[in-house]
Each structure stands twice: as structure tokens, then as C-alpha cells.
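Novice: Sequence plus the predicted model coming up.
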Amino acid sequence: MARYVGPVNKRMRFLGLEVPRKPGKGPRMNSRRRLSPYGLQLREKQKARFLYGILERQFRNYYDKASKDDGSTGDSLLILLEKRFDNVMYRTGMFNTRRQSRQAVNHGHFLINDKKVNIPSYEIKVGDKISWREKSKKSPLFEIATANTKNNDSAKWLSLNKTELSVQINNLPSASDAELEIDTRQIVEYYSRR
């Protein structure tokens, strides 16, 4: 599956997100033109896609699935994105970025209910137990994850066993658990035009 491999900080600055390091010499943000309503909608959609690391077709599929759910389409969309396997591993606090957690999932370091799963878009369910493979516990990544869990807290809807680094899914995430500055209303308006 393809993914964005370009300059991350430049992309974050363009989308109006906080950049972890100081930017280099470049144009000022306030000197840019004011965006049209369509431009604002597009920017919010692109921001969500970039933060979760997914491409347009998959994002559209998530939107279509969310629009069929009862309740708010925007909230349902955020919940679907939060239930992705790579995002759940990021929310445990074992990894610093979603990209890092996605790579760990792709490399097959984890078991879900004692079965190897290496698909980042796998949808987590309530009651799932995620654990490290025995072979992966010898890797340097496991040591990094152990160090990260001491400093970071996991999401409220997860139970993290810090000795084994296993995760139990207690309940589904809510839209407020996303903790992202994404205006889902703009995303819904963007797709309702089409």
C-alpha cells in the first residue's frame, strides 16, 4: 500500500498543524491568501488523512461506512479511524508516532487474540487482547516500547499491562478520545458536495 513519504514538517506547516521543530526560512503563514469554504473543507480532509496516514480511497471508504452508521457522521468517522490497529498501538503510548506504530504492525510484531496480524487497518473490537510475539520481545523495538510506556500514558479505553506490554480493549473509543484538532463537520460537508 502506498503512503506519503515526502517532507513531513513542510506538510504539517501547510495543513496548519504544530511543527515540532522551528521552521526554516520561508513564507509567513499570515501572508497566505484566505481560503474559500471549499479550500477549508479540503484542508480538514487532508489533515485527517495525513494524521492517520491513509490514502484517499481508503478514507472515502471510511466516510461511506460512517455515513451509514446511526448518529453523527463526523463522530462515526473519527471512531472508525481510532479503531485502526496502527492507531490503537499508537494510543498505548508504546510508540512516539503513528508512522512508527504502523511500521511495527506491518513487520508483524503483534498478536491479536493469539493470532498474528500485520494489517494496520485491522479494526479492533471490544475484548481483543493485543500482545507481542515472543520472537519480537528480543528486538530493540521492544526495549524502546518498554521505555516509552514508562513515560507515556495509554488511552482511557485501553488497559495496558506494563510488564508484559499487552493491551486489553475495554470499550470502543469515542470521538472525544481522538484528541485531534479536526473539524469533522468540514469533512462531512466536503463529501456531501460530491
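Specialist: It's in. Keep in mind the model is a prediction, meaning the values are calculated, not measured.

Novice: Please count neighbours and contacts with C-alpha atoms only from this point.
Specialist: Fine.

Novice: At which residues are the helices of this structure located?
Specialist: Per DSSP state H, the chain carries helices over the ranges 8-14, 37-52, 56-68, 73-82, 85-91, 98-106, 140-151, 184-192.

Novice: Return the most buried member of those.
Specialist: helix 85-91 (a mean of 24; mean count of other Cα atoms under 10 Å).

Novice: which other helices and strands contact that helix?
Specialist: Counting contacts by 3 or more Cα pairs under 8 Å, 6 or more residues apart in numbering; DSSP states H and E, helix 85-91 packs against helix 98-106.

Novice: same thing but at 10 Å, please
Specialist: helix 73-82, helix 98-106, strand 129-132, strand 166-169 (3 or more Cα pairs under 10 Å, 6 or more residues apart in numbering; DSSP states H and E).

Novice: The first one packs against which elements?
Specialist: Read it as helix 73-82. Secondary elements touching helix 73-82 (3+ Cα pairs under 10 Å, 6+ apart): helix 37-52, helix 56-68, helix 85-91, helix 184-192.

Novice: Next up, a structure to set beside the first:
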Amino acid sequence: MARYLDSKCKLCRREGEKLFLKGEKCFTDKCAIERRSYPPGQHGQKKGRLSDYGVQLREKQKIRRIYGLFEKQFRIIYRHADRQRGVTGDNLLQMLESRLDNIVYLMGFGSSRAESRQIIRHNSILVNGKRVNIPSYIVTPGDTIEVDQKSREQLRIKSSLQSADNRGFPSWIEVDVKAMKGTYKNKPDRADLPATINESLVVELYSK
């Protein structure tokens, strides 16, 4: 599978907002958005007007980058969301939020979604007592996620969990910091998710 090897901070600058791709760095003054809030490249500071298609494309790219997905992966999730009952955009965000790598990140076991994927791949995460090493695994409400006993001494997990505890956890998950264990209580409502995401633009883009 292809990997993005360039600076992740460029992705935040390209979208014009923090995507929280670099863990703790994103919460400090060293964040690239704080220093240079314009897109990267020699023409980055030139402002141009985007077409309707351009606006839709940028929003899709932003959401893809937030959750660390490639185009093929994102399209598969969108098709599943489109086939479900209810509002397609809401279904899309709930499926993205229910991915195991995202839940591990929100629970503070990884400082970023990329690090959370690595932790999962290294067999450090248990779901309902069973080892799961698939980052795209869909967690269902009521599932319990915890760090494997052998991995609880890893400094990166301890540090990340402490930082997440200081910032606070979303209302739809419950975390026992000392036990390094959490519960996915329910799917998040749209009002609980960032207002900077406009999923309807993605639906318009893929509906053409």
C-alpha cells in the first residue's frame, strides 16, 4: 500500500486548519498552522477563488486526511454509509468515528491516529478481551477497548494517555486511565463532532 512520506504539517497548511496529525506538537506553538497559516508552495500566499467542485474536493480531502485514509478506503466507507438508513453524511462520520484506530486515539492510547494504527498493528490492543490488529475494525457501542498487559509499560502510551486525560475525553466514550481501559458507549451525534467538517459537500461530490 502507498504511504504519504512528506511532511504531515503541509497537509494541515493545505487545508488551512489543524488536522491533529502530529500528536502533541499540534497543541503547542510549534504547530505549523500557528507559524504559517497559508498553503505550502511558492504560490501558497496567493489567494484564488475555488469553484464549487474545488470546495467539495477540498472538504473531501480534508476529511480523508483527518482520519488517515486513502481514496479507495474512503470510497468504500462512503458506499456503506450511503446504503444505510438515515442521513448519508451522518452515517459517514459515525463510521469514521467508529474505526478502531480512531477510538484508540480518542481514548488516548495513541498521540495521533497514525500512532494508534501502529499500536494496533503491534498487537497492543484488546477489544472485549480479544486481540485485534486491524485498524479499520468497526467498534460497536458497548465494546470495551484496552491496552494489552505487556504493552502497558510503553512510555509513549503512558505519555499519550496522560495528555489526553488532561484535555478530557469525548462524551461518547468512557476511559479508566489507571486501568488503561475504555468503553465505547454510543455512536456520537452530529452535534458532538467538529463543526468545521461539512460532510454534505462530500455527499454532493460523490453524488455527481
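Specialist: The structure has been received and is ready for your questions. Computed from a prediction, not measured in an experiment: that's the story for all the values here.

Novice: Could you get me the TM-score between them?
Specialist: The TM-score (TM-score structural alignment, normalised by the length of the first structure) is 0.90; 193 aligned residues with a Cα RMSD of 2.1 Å.

Novice: sorry, back to before: output the helices and strands packed on helix 73-82 of the first structure as CSV; include the columns distance to Phe110 of the first structure.
Specialist: Supplementary listing: these in CSV, determined by distance: least, Cα to Cα, whole Å:
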stretch, distance to Phe110 of the first structure
helix 37-52, 19
helix 56-68, 23
helix 85-91, 10
helix 184-192, 31
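
Novice: residue closest to the middle of the second structure?
Specialist: By Cα atoms, centre = their mean, the second structure has its centre lying nearest to Tyr67, at 3.5 Å.

Novice: of all the helices of the first structure, which lies closest to Ile119 of the first structure?
Specialist: helix 98-106 (6.2 Å; Cα to Cα).

Novice: what span of the second structure lines up against that closest one?
Specialist: Aligned using TM-score structural alignment, helix 98-106 of the first structure spans residues 113-121 in the second structure.

Novice: The matching stretch: average distance to aligned residues in the first structure?
Specialist: Once fitted to the first structure, stretch 113-121 of the second structure is off its aligned match by 1.7 Å on average (mean Cα distance after the TM-score superposition for the first structure).

Novice: Touching that stretch from outside, list them.
Specialist: By Cα atoms under 10 Å, 6 or more residues apart in numbering, the residues outside stretch 113-121 of the second structure that reach it are 20-23, 66-68, 100-106, 108-110, 112, 122, 124-126, 131-136, 147, 151, 156-157.

Novice: Between the helices of the first structure, which one is closest to Pro27 of the first structure.
Specialist: helix 8-14 (10.7 Å).

Novice: and that closest one, what other elements does it pack with?
Specialist: With 3+ Cα pairs under 10 Å, 6+ apart as the test, helix 8-14 of the first structure has helix 37-52 packed against it.

Novice: Give me the mean distance between the helix it packs on and the second structure.
Specialist: Using mean Cα distance after the TM-score superposition for the first structure, the mean distance for helix 37-52 of the first structure is 0.6 Å.
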